[in-house]
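# The sequence and its predicted three-dimensional model are supplied below.
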Amino acid sequence: MLLISWYGVAFACANRGFRGSMARRILPIHAVGVLPLLVWAGGATLAGERMSLRALLVLVVLGLVVYVPVYLLQHRLIVRAGATYNALLGLAVPIVVGVVSTLLGMASPPGAAQWCAGLLALAAMGVVVVSRSRR
């Protein structure tokens, strides 16, 4: 979590005021980030592991349709609104996923402890947003 926070702040500082395409800014970062995954996949392949063509296509579509747009929006948000709002968005994702999964019948409803933790996180997010907007 500390490294993710540091990255958000460093990216925001390095790109403050940048108005161009975020793809140019984040492609080198993600290219370096994918290297450990390629080493892992290469090692697994050399060890005899195989992936079906269907699984590979699902991963490619997931990456291009979901992750690329989300990362572009996330980095634009870091530059425009700051790392704090980006971190808050990251905290909201598990809450939204839990509620949507329940509504779609993919998971059972959250328990009382999960609801309390989610509401506490939302309240904390609200405090941060209100305090930052008063500056």
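That came in fine, so what should we check first? Residues are numbered from 1 along each chain as shown.

# When you work out contacts or count neighbours from here on, use the C-alpha atoms and nothing else.
Fine.

# Give me the distance between the residue nearest the centre of the chain and residue 42.
In the chain, the centroid-proximal residue (CA atoms, centre = their mean) is residue 90; its distance is 6.2 Å. Counting by CA to CA, to the nearest Å, the gap from residue 90 to residue 42 is 31 Å.

# got another, please set it beside the one above:
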Amino acid sequence: MRPAGITVIAAIVALEAAALLIAAGWYGSQLLTGAPVLSFWGAVFTLGLLLGSSIWLFAVARFLFGGYRWPRAGALVAQLFALTIGFPTLTGGYPLAGLAMLVPAAAAIVLLFDKRVIAFASRTGGAPPAL
């Protein structure tokens, strides 16, 4: 039986992936409309980074929801990045945006170390037996 913590973590990670996808769409539209950038290829790299991160987080959410072991590390790293960005955002004059990053990240980190989540997310999904 899937614990509620897995569902909450997967939802948080999927929402973060959706936010990155929205940011990539906005960034790409700005790039196409000719918004000034210091380096065109740097902007293209940033767009690729946003898209790649979004795809990665969607995969982490999907496989974590399925009970695999490996996405727990990816989810933890994503939450640590959210904390790293959330604290300066909170203290830099954007308290709502900072809290929107900090609260879900903290909840996901706590839930990632719940014993029921760890027990459920232990599937390895290895190759079929050789013989």
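Received it, and whenever you're ready, just let me know what you need. Worth saying up front: this structure is predicted, and the values here are computed from it rather than measured.

# Just give the TM-score of the two.
Here the superposed chains carry a TM-score of 0.32, computed using TM-score structural alignment, normalised by the length of the second structure; 81 aligned residues with a CA RMSD of 5.4 Å.

# and the residue nearest to the centre of the first structure, helix, strand or coil?
Here residue 90 of the first structure takes the helix state, with states given by DSSP: H, G, I helix; E, B strand; the rest coil.

# Which strands or helices does the longest helix seen in the first structure pack on?
Identified as the longest helix of the first structure according to DSSP state H is helix 22-46. Judged by 3 or more CA pairs under 8 Å, 6 or more residues apart in numbering; DSSP states H and E, helix 22-46 of the first structure is in contact with helix 68-81.

# Could you list the buried residues of the helix it packs on?
Buried residues in helix 68-81 of the first structure, counted by 16 or more other CA atoms under 10 Å: 72, 74-80.

# right, and the helix or strand after the longest helix of the first structure?
helix 53-62 (DSSP states H and E).

# the inter-axis angle of that next one versus helix 68-81?
Using axes from the mean of the first three to the mean of the last three CA atoms, to 10 degrees, the interaxial angle of helix 53-62 of the first structure with respect to helix 68-81 works out to 20 degrees.

# helices or strands up against the longest helix belonging to the second structure?
Criterion DSSP H: the longest helix present in the second structure is helix 4-32. With contacts taken as 3+ CA pairs under 8 Å, 6+ apart, helix 4-32 of the second structure sits against helix 40-65, helix 95-112, helix 115-120.
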